[in-house]
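A.B. asks: prediction below, plus the sequence it came from.
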Amino acid sequence: MGPRRATTLDRRSGGRVLTDVDLGAALRVCALDPVGSVLATARLEHARLVGLAAAGGVLWGYVHEGVLVAICWAGPNMVPVVPVADERVAQAAIESFAGLAAQGGRRCSSIVGPAPAVLAVWRLLRPAWPGVREVRDDQPSMVIDHSPTVAPDRWVRCSRSDELGAVLPACVRMFTEEVGYSPASGPHGPYETRVRHLVEQGRSLVRMEPGLDGTPRVVFKGELGAVAGGVAQVQGVWVAPDRRGERLSEGGMAAIVEHTRRHVAPVVSLYVNAYNARAIAAYRAVGFRQVGSYATVLF
């Protein structure tokens, strides 16, 4: 066995900024809750390839008795991961992350992740970070790790790069309906770049049909927005308004599950607003079950 890799961790308990040499320990923390931590795990796996400096965020950690027990990714989204059974240690980790966030000022557009950690961090940050638009405090986290229980829609497939002209407007429309403002920032902006990358990576799935003018349009879509640690999280599920009520989401989600489990990851997850009873019923029909709850603070 070779020598242990250098680390910035020591026996002192407390919160601190982590570095590239701590990424292995941080990923081990995420592995304790692979579904809840998939957003952070995806960022850390990318950082392991390119380095934290190039990954677009900062990584904080909380050390207890020389062991890293909680982490928080602070980038465009802030994602705390606190899989700690000891309530006192968990609270200390939350306080350290909130303190580090307050020192630097708000640079993220949301805080998102498992509800207990997100809401605890937000309670401490609320006085320092005004301007919150919405707090979604109950978003069931659902998973499926077996074949779907309804027939997959055979017309759902991976989108192609030459279909970006149809896929991007559907993505913008979904985001605007869901969040309340358009993410579009002009040609080649961050949102278009992200959609393009998902299409190129085979992580954008659609059902296309001819529109009234014969031009292909998206009538159902979903993306594998985060893939890491054996989990693929579905995001951006959307059905064209004039096709809602036809159960396209059930067959479409079944197709996404089948494709994802065959080609991408064995576990498929998502989170959904608790008030969206229709979507929850559709996901349950496909075979998803609830395993926890997410929360999102939107700025």
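C.D. replies: Sure thing, it's come through. Since this is a predicted model, take the numbers as computed values, not measurements. Residues are numbered from 1 along each chain as shown.

A.B. asks: CA only for contacts and neighbour counts going forward, please
C.D. replies: Will do.

A.B. asks: for this protein, longest strand please?
C.D. replies: strand 216-228 (DSSP state E).

A.B. asks: who are the packing partners of that one?
C.D. replies: Secondary-structure packing of strand 216-228 (3 or more Cα pairs under 8 Å, 6 or more residues apart in numbering; DSSP states H and E): helix 38-50, helix 164-179, helix 190-200, strand 204-210, strand 231-239, helix 248-263.

A.B. asks: mind redoing it with 7 Å?
C.D. replies: helix 38-50, helix 164-179, strand 204-210, strand 231-239 (3 or more Cα pairs under 7 Å, 6 or more residues apart in numbering; DSSP states H and E).

A.B. asks: of all the ones you listed, which lies closest to Val118?
C.D. replies: Nearest to Val118 among the helices and strands packed on strand 216-228 is helix 38-50; the distance by Cα to Cα comes to 12.9 Å.

A.B. asks: next, the angle strand 231-239 makes with the closest one.
C.D. replies: Orientation check (axes from the mean of the first three to the mean of the last three Cα atoms, to 10 degrees): helix 38-50 against strand 231-239 gives 120 degrees.

A.B. asks: about what we covered before: which of the helices and strands packed on strand 216-228 has the highest mean neighbour count?
C.D. replies: strand 231-239 (a mean of 23; mean count of other Cα atoms under 10 Å).

A.B. asks: show me what that one is packed up against.
C.D. replies: strand 216-228, strand 267-271.

A.B. asks: beyond the shortest one, next helix or strand please.
C.D. replies: In other words, strand 267-271. The helix or strand immediately downstream of strand 267-271 is helix 277-286, counting by DSSP states H and E.

A.B. asks: quick one: list the elements packing against that next one.
C.D. replies: Counting contacts by 3+ Cα pairs under 7 Å, 6+ apart, helix 277-286 packs against helix 248-263.

A.B. asks: just the element for Ser141, please.
C.D. replies: Element membership for Ser141 (DSSP H and E) is strand 134-144.

A.B. asks: what's that strand packed up against?
C.D. replies: Against strand 134-144 (3+ Cα pairs under 7 Å, 6+ apart) you get strand 267-271, strand 289-298.

A.B. asks: if we use 10 Å, what do you get?
C.D. replies: Applying 3 or more Cα pairs under 10 Å, 6 or more residues apart in numbering; DSSP states H and E, one finds that strand 134-144 makes contact with strand 110-114, helix 115-125, strand 231-239, strand 267-271, helix 277-286, strand 289-298.

A.B. asks: now the element after it, going C-ward?
C.D. replies: Later in the chain than strand 134-144, the nearest helix or strand by DSSP H and E is strand 157-158.

A.B. asks: got a list of contacts for that following strand?
C.D. replies: The contact list for strand 157-158, computed with Cα atoms under 10 Å, 6 or more residues apart in numbering, reads 198-208, 221-223, 252, 255-256, 259.

A.B. asks: follow-up on the earlier one: now do the longest strand of the chain and helix 190-200, the angle between them.
C.D. replies: Angle, strand 216-228 to helix 190-200, by the same axes, to 10 degrees: 90 degrees.

A.B. asks: structure two is appended below for comparative analysis:
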Amino acid sequence: MRIIFAGTPEFAQVALAQLQAAGHEIVLVLTQPDRPAGRGMKLQASPVKQHALAHGIPVAQPRSLRLDGKYPDEAAAAQALLQAAQADVMVVVAYGLILPQWVLDLPRRGCLNIHASLLPRWRGAAPIHRAIEAGDTHTGVAIMQMDAGLDTGAMLLVESLPIAPTDTTGSLHDRLADLGGKMVVQALAQLDTLVPVPQPSEGISYAHKIEKREAAIDWTQTADTIVRRIRAFNPFPGAATLLAGESLKVWAATVSDAALPAGTVYGSIVAVTPESIAVAAMDSIVNITQVQRPGGKRLAVADFLRGCDVQPGMVFENAPDVPQAR
């Protein structure tokens, strides 16, 4: 098929590559404008744009597709490109812009979306993070026929995937991205026979965008909640805490089976071993196993302790530059 592809991050790039490998013709790519990134804050092309340029695919980066919006000239230019592409279908994956009705109506076979959740649970921007944070045991991918709502369209294909107790957003992202690419190729191959299924009206939840302020570890929460949030915020924004005036990122931790001593202060270190730093939470103990100092690398606790004197009785506090997440 002739496909217009709209997407921005690595999750979308994986699907774009699989569509190409399946033999589809990508006639136009829409992606977000280049953003400052890295220590030098230089403008950086999205993973989707980098892939498109490497494969000679035309790219458009409008800041809006609304003809009556803030950037009408950019939207009008994009409209001309989309009309000229004469696409059979548009595939949308984590694009970052709302598609107005004129875009939804343009492709002959409509617009398909790859969404990384079992809809209608976790509609919205951050379904992978929120599924881990909530303690879900399963997630998945839905191929959806897009409509004007936020992830409300009828579903063409749905496939479930287990969430392992050790999964981070990073590890789960990679599995879901690969699954999503395979499923959209399958959906296009079966488009004439697939029957759209409306989403259930029960079980709707929204995966709101991840904010940096959510990074702060709240040691008054349960140990299970803290560990889930550490996993959910790996690799972004990274769970943060403060020890002896130094902000630390906590990248890996487990819940301990050990009993919490009576009267223990939340956030206090109850034990230190080469394998972990045991920290008191509301109901149990969190064993921190991987940390990172500012400007440093991620380190296993044994390596971290060689350069940092950590003793029982010290207390982890909220990082001052990261508001407490409640």
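C.D. replies: Alright, I've got the coordinates. Computed from a predicted model, the values in this text were never measured in an experiment.

A.B. asks: TM value for the aligned chains?
C.D. replies: The TM-score (TM-score structural alignment, normalised by the length of the first structure) is 0.30; 146 aligned residues with a Cα RMSD of 6.6 Å.

A.B. asks: okay if I get the helices and strands packed on strand 134-144 of the first structure as TSV plus distance to Ile144 of the first structure?
C.D. replies: Below are these laid out as TSV (distance: least, Cα to Cα, whole Å):
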stretch	distance to Ile144 of the first structure
strand 110-114	18
helix 115-125	20
strand 231-239	10
strand 267-271	5
helix 277-286	9
strand 289-298	7
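
A.B. asks: Ala42 of the first structure is nearest to which of those?
C.D. replies: Here strand 231-239 is closest among these (Cα to Cα), at 9.6 Å.

A.B. asks: picking up where we left off before, go through the helices and strands packed on strand 231-239 of the first structure and name the closest to Glu45 of the first structure.
C.D. replies: Comparison of these against Glu45 of the first structure by Cα to Cα identifies strand 216-228 as nearest, at 7.3 Å.

A.B. asks: quick one: that closest one to strand 204-210, angle?
C.D. replies: Using the same axes, to 10 degrees, the direction of strand 216-228 of the first structure lies 170 degrees away from that of strand 204-210.

A.B. asks: what are the boundaries of the helices in the second structure?
C.D. replies: Ranges of helices in the second structure, per DSSP state H, are 10-21, 47-54, 72-85, 101-105, 127-134, 169-189, 223-232, 301-306.

A.B. asks: show me what the longest one is packed against.
C.D. replies: Contacts of helix 169-189 of the second structure with other secondary structure elements, assessed using 3+ Cα pairs under 10 Å, 6+ apart, are made with helix 10-21, strand 89-93, strand 111-115, helix 127-134, strand 138-145, strand 155-162, helix 223-232.

A.B. asks: change it to 6 Å
C.D. replies: helix 10-21 (3 or more Cα pairs under 6 Å, 6 or more residues apart in numbering; DSSP states H and E).

A.B. asks: how close does Val158 of the second structure sit to Ile3 of the second structure?
C.D. replies: Separation of Val158 of the second structure from Ile3 of the second structure (Cα to Cα, to the nearest Å) stands at 21 Å.

A.B. asks: actually Val141 of the second structure, not the one I wrote
C.D. replies: Applying Cα to Cα to Val141 of the second structure and Ile3 of the second structure gives a distance of 20 Å.

A.B. asks: re earlier: may I see the helices and strands packed on strand 216-228 of the first structure organised as TSV, with distance to Ala25 of the first structure added?
C.D. replies: Formatted as TSV, those follow (distance: least, Cα to Cα, whole Å):
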stretch	distance to Ala25 of the first structure
helix 38-50	11
helix 164-179	34
strand 204-210	31
strand 231-239	19
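
A.B. asks: between those, which one is nearest to Cys30 of the first structure?
C.D. replies: helix 38-50 (6.2 Å).

A.B. asks: what's the angle between the closest one and strand 267-271?
C.D. replies: 120 degrees.

A.B. asks: which helices and strands does whichever helix or strand comes after helix 38-50 of the first structure pack with?
C.D. replies: Using DSSP H and E, the helix or strand that follows helix 38-50 of the first structure in sequence is strand 58-64. Other helices and strands packing on strand 58-64 of the first structure, by 3+ Cα pairs under 6 Å, 6+ apart, are strand 14-17, strand 67-74.

A.B. asks: now with 8 Å, please.
C.D. replies: Taking 3+ Cα pairs under 8 Å, 6+ apart as the contact cut, strand 58-64 of the first structure packs with strand 14-17, strand 67-74, helix 87-104.

A.B. asks: out of these, deepest packed?
C.D. replies: Ranked by mean neighbour count, these are led by strand 67-74 with a mean of 24 (mean count of other Cα under 10 Å).

A.B. asks: report all helices and strands that the next helix or strand after that strand contacts.
C.D. replies: Reading on from strand 67-74 of the first structure to the C-terminus, the next helix or strand found by DSSP H and E is strand 77-81. Judged by 3+ Cα pairs under 8 Å, 6+ apart, strand 77-81 of the first structure is in contact with helix 38-50, strand 67-74, strand 110-114, helix 115-125.

A.B. asks: now with 6 Å, please.
C.D. replies: strand 67-74, strand 110-114.

A.B. asks: output the ones you listed as JSON lines; include the columns distance to Pro190 of the first structure.
C.D. replies: Shown next, in JSON lines, are those (distance: least, Cα to Cα, whole Å):
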{"stretch": "strand 67-74", "distance to Pro190 of the first structure": "18"}
{"stretch": "strand 110-114", "distance to Pro190 of the first structure": "16"}
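
A.B. asks: among the ones you listed, which is nearest His263 of the first structure?
C.D. replies: strand 110-114 (25.4 Å).

A.B. asks: contacts for the closest one next, please.
C.D. replies: In this structure, residues lying in contact with strand 110-114 of the first structure by Cα atoms under 6 Å, 6 or more residues apart in numbering are 36, 77-79, 293-299.

A.B. asks: quick one: buried ones out of those residues?
C.D. replies: Buried members of the contacts of strand 110-114 of the first structure, counted by 16 or more other Cα atoms under 10 Å: 36, 77-79, 293-299.

A.B. asks: from those residues, pick the one nearest Gly104 of the first structure.
C.D. replies: Of all those, Gly104 of the first structure sits closest to Met78, with 12.6 Å by Cα to Cα.

A.B. asks: residues contacting that closest one?
C.D. replies: Shown in contact with Met78 of the first structure (Cα under 6 Å, 6+ apart): Ile111.

A.B. asks: before we move on, back to that, can you pick out the most distant pair from the buried ones among the contacts of strand 110-114 of the first structure?
C.D. replies: Gly36 and Phe299 (21.5 Å).
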